[in-house]
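1. Here's my sequence, what's the structure:
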Amino acid sequence: MSKLPDDPDALKAIIMRLQGERDDLHTTNLRLQVELDRLKKRYYGPRADRLETMTDLAQMLLSFAEALDQKPVHPEDAAGSPPEQSQQPQQPAQQQRHLEKSKGRRNLAKFENLPTTTFVHELSAEQRACPCCGGQRKEIGSEQSWQIEYHPGHFERLEHIRKKYACAACETEGDGPQIKTAAKPEAAIEKGLAGPGLLSFIVTSKFADYLPLYRLEDIFARQGFEIARGTQSIWCGDVADLVEPLYHLMAVRVRLSHVVATDDTIMPMLQQGKTANARMWVYLGDGDHPYNVFDFTLDRHRNGPTHFLKDYNQVLLADAYGGYNGVVAGNQMTRAGCWAHLRRKVIEAEKAAPEIARQTISMIASLYATEKQAAGMAEAERLKLREEQSRPQLAVLREKLLDWKQELLPRHPMAEAISYALSQWQPLSVFCSDGAVPIDNNASEREMKRIVLNRKNSLFVGNPRGGKTAAILASITSTCRRLDLDPHRYLTQLLVNLPTTAPNQLPAWLPDQWKLTAFAQPE
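-> All right, here's what the predicted structure looks like:
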C-alpha cells in the first residue's frame, strides 16, 4: 500500500478523485440497470408503459379481489335489494337485457343483421296422435331458438364462353364474314386465372390479417385447390401495379393535410449473405384527408422523408429522429413532438430516480386528462382549453425539469430523459398553440406495430419491388381499417372497375369517396 501524502491539499485532491470515481461507478450501475430493465421488459414484460409503483398497486388490488372471490357468500349478503323491490315489474330495457342473457347472446354484436335461414320442425302424423284418446293433436304455437352457422370459403371455376358472330350476306358477296366476338369483363390481371374476389382475399389476408403466404397455401389446399405461395406473391405484385395510380393519389392528398404524422420501422429485405435493414415509413393524413400511406426505402437516410414530403410545409408530427431536421428546416415546416415518447423515457429511468419519475408522470397524466376532456371538441374550443389548462402545467413542469437537471449527474439515466424533454420542448409545446395537433404520435406508432406483426409472420420482403408492393397494399388495407371499411369488399369492387376507369375518374375510387357512394342511403 502506497503511503499517503502529508500535504492537506494533496489529500483533498485524492478524496475528490475517489468521490468522482464513486459517482461515475454509481451512474454506470444505474445506466446498466435501466438498460437491463428495458431489455427484460421488451422480452418478458407488459407492453404498457407504467410506473412500477402503479404496477405494484394493481397487483395488490388483484390479490385482494382474488381473496375476496374465494370467501363464501351468505344468502343474506347476496340480496341486492329489499324483497318488496325485487317483486317490481322489470322495465323494457331490463327485460331485453335479461332476454339476451338467457339466450346467450350478450357479446354477439350485430346478431340481428345476419342473414336468416328458417327451418320448421313438425311432428309427423303418427307423432301427433294423442296417447290418451288417439285423436290428432292441433297446433297451438311454436318455440323459437337460434344457432349461428359458418360456411367456409370455397373455390369456383368460372368459364367464359365468348360467342362469335359473322355476316353470311357479306361473306356471300365476297366482302368477308365481318366476324365479331362478344367481349368479356376486363380482368384485373391480364390473361390471369385469378378473379377479383380471390385476389382481394389474398391481399386482405396478408396485409390486413397478417397471414404469410405459406399459411394461405395450406388453407387453400384444405379447401380443395392449392395455390403456390410464389404464384400468390406474383399476384400481389400485379395488384399493386394496378392500384399504384390510386396509391400516388392518396400520397398527394396526404400532403394536403394540415398535420401529417409519421413514424418508421425496420423492414428486413432478403439479400445475399444476410437480410438488409430496409425501412418502412408511414404518413398519416388529417381528418380531411384520411389516408395512411406507407413508403418503402432501402435505408433510414433522410432521403426517404425528404422525397415523400418534398412539397409539404405545414405541421409534421414525429419522434425526435434527427433525420427529420433537414426536411423540416428545408420546407419551413412546424415540428410537433410526441409526449408518449417522453413518458416512455421517464418510465424506463424510474428505478434511477423514483420520486422524479412519479412527479413527472403525474404531471404528464394531467395533460392527458385535459386531452380526454377536449375529445370531440372543435379545434378552436380544444385550443382554448389547452391554453387555459395545459399551458400553465407545461410551465410548471419545465421549471421542475430544470431544477432536477441541476441536481443530477450529467450521465444519470433520469438526467438523460430530462435532457431529451428540454431539447424537444418547443416541438412538445406545439399542441398548445394549434388545436389540430395531437398530443402524441400514437396513431402512426400503432400502424408501425401492425407492420411489425406482418414482419414477424412473413420475416422479410424479397427485393425492392416486394417492399414497394408491401407499401402500396398496406396503404390500401390500413386506410380501409381507418375508415371502418371491409378491405375485401372494397378491393373486390376496385379490381372489377379499375381496369376500365379513366384517369379523371380515379378520385371516386379513393376509399373515403367510395364509402360515401357505397353506403349512401337511398332517398
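
2. C-alpha from now on. contacts and neighbour counts both.
-> OK.

3. pretty sure residue 321 is in a helix, no?
-> No - according to DSSP: H, G, I helix; E, B strand; the rest coil, residue 321 belongs to no helix; its state is coil.

4. One more, so I can put them side by side:
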Amino acid sequence: MLKQALLAVQWQAVLVFAGDDLAEEAGRGDTLGYSSKAPPLIISDALASNRPSRVDSLGSLCNNHGRRQFYDIYEQFPVEVEYVLMRYRQIWEFDDDTEKLSEAERLAYHQQHSLGIMEEIKGWCSEHLANETVEENSSLGKAMKYFPNHYQGLTSFCRLKGAKLDNNRMETKLKLVVRNRKNAMFHKIQAGADIGDVITSLIATAEEAGIYVFDYFNLIQ
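-> From the prediction side, this is the model:
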C-alpha cells in the first residue's frame, strides 16, 4: 500500500496552495519542480484572479463553466440554450472517444472533430449580438458574450497539447479544501496555512490513488 501511495505521489499528485498569491504560487516552476521545462498549463474559470501575472504560464479555460453560462438560464431561453447544449454534448462525446489516446493524438482528434463545433457556437453567438436579436445585457446576452470573449481559452483543448476540455476532475477535489475552510474558517498565519496545504495535498493524493487515507497516514508517520 505504501509503495502504491508513493507512486501516486510521484505521478498523480494533487497539490493544494493557500494564500494571497495563489495563482502566482501555482504557476511557479520551482514549486512544482519543472523550472527548466515549458511553462505550466493552468486550467481554471475566467476569473482574472486565477491567472498568474508574474510568471510564465499557458492558460486554458474550463468548458464546463462556458456551458453553465447557458445551462443556468435554460428555463428562460429553452430553444437558444438547447442549441448550445446539443453542440457541447457532441464535443463531450468526442472527448470520451479520446480517453485512451496520447496527448498528441487527442489534440489532433479534437482539432478535427471539435474545433468546428466551437467555431459554430462562437459564430452563432456573435451573429445574434451583432444583429441585436438578443438584448446584450440580458442573461442570454451575457452568456453569448462570455463565449466569444473567452473563446481563446475555451478552445485551448484544440490548440495546446495536454489541455483538457474541462476541469471537472479537480473541481471535485475542491470540496476537500472548501470543507476545511468552513471548519477552520481561516488560518492565523501563512505558515499554518502552508502546513495545512501539505496535509490536504497528501489526503487528496491518497484519495486520488484509491488508497485508504487513514491507513496511509499511519504508515508514513
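
5. Kindly provide the TM-score of these chains.
-> The TM-score (TM-score structural alignment, normalised by the length of the second structure) is 0.82; 203 aligned residues with a Cα RMSD of 2.3 Å.

6. how about residue 514 of the first structure, secondary structure?
-> Classified using three-state DSSP, residue 514 of the first structure is helix.

7. burial measure for it, as a count.
-> A count of neighbours around residue 514 of the first structure, defined by other Cα atoms under 10 Å, yields 17.

8. Just give me the match in the second structure for it.
-> Aligned against the second structure by TM-score structural alignment, residue 514 of the first structure finds no counterpart at all.

9. and residue 109 of the second structure, what pairs with it in the first structure?
-> That one, residue 109 of the second structure, aligns with residue 385 by TM-score structural alignment.

10. Can you identify each of the strands in the second structure by residue range?
-> Counting by DSSP state E, residue ranges of the strands within the second structure are 41-44, 58-61.

11. For residue 187 of the second structure, find the nearest of those.
-> strand 41-44 (24.3 Å; Cα to Cα).

12. Just tell me the aligned range of the closest one in the first structure.
-> The aligned range for strand 41-44 of the second structure is 315-318, by TM-score structural alignment.

13. what residues does the matching stretch touch?
-> Stretch 315-318 of the first structure has contacts (Cα atoms under 8 Å, 6 or more residues apart in numbering) with 258-263, 328, 333-338, 437, 440-441.

14. most neighbours per residue, which of the strands of the second structure?
-> Compared across the strands of the second structure, strand 58-61 shows the largest average neighbour count, a mean of 23 (mean count of other Cα atoms under 10 Å).

15. Average offset of it relative to the first structure?
-> Comparison of strand 58-61 of the second structure with the first structure after fitting gives an average deviation of 1.0 Å (mean Cα distance after the TM-score superposition for the first structure).

16. Have a look at the first structure and report its longest helix.
-> helix 8-44 (DSSP state H).

17. Buried residues in that one, which are they?
-> 27, 30, 31, 33, 34, 38 (16 or more other Cα atoms under 10 Å).

18. so it corresponds to what in the second structure?
-> By TM-score structural alignment, helix 8-44 of the first structure lines up with nothing in the second structure.

19. so who does the match of residue 109 of the second structure touch?
-> Taking Cα under 8 Å, 6+ apart, we find residue 385 of the first structure in contact with 370, 374.
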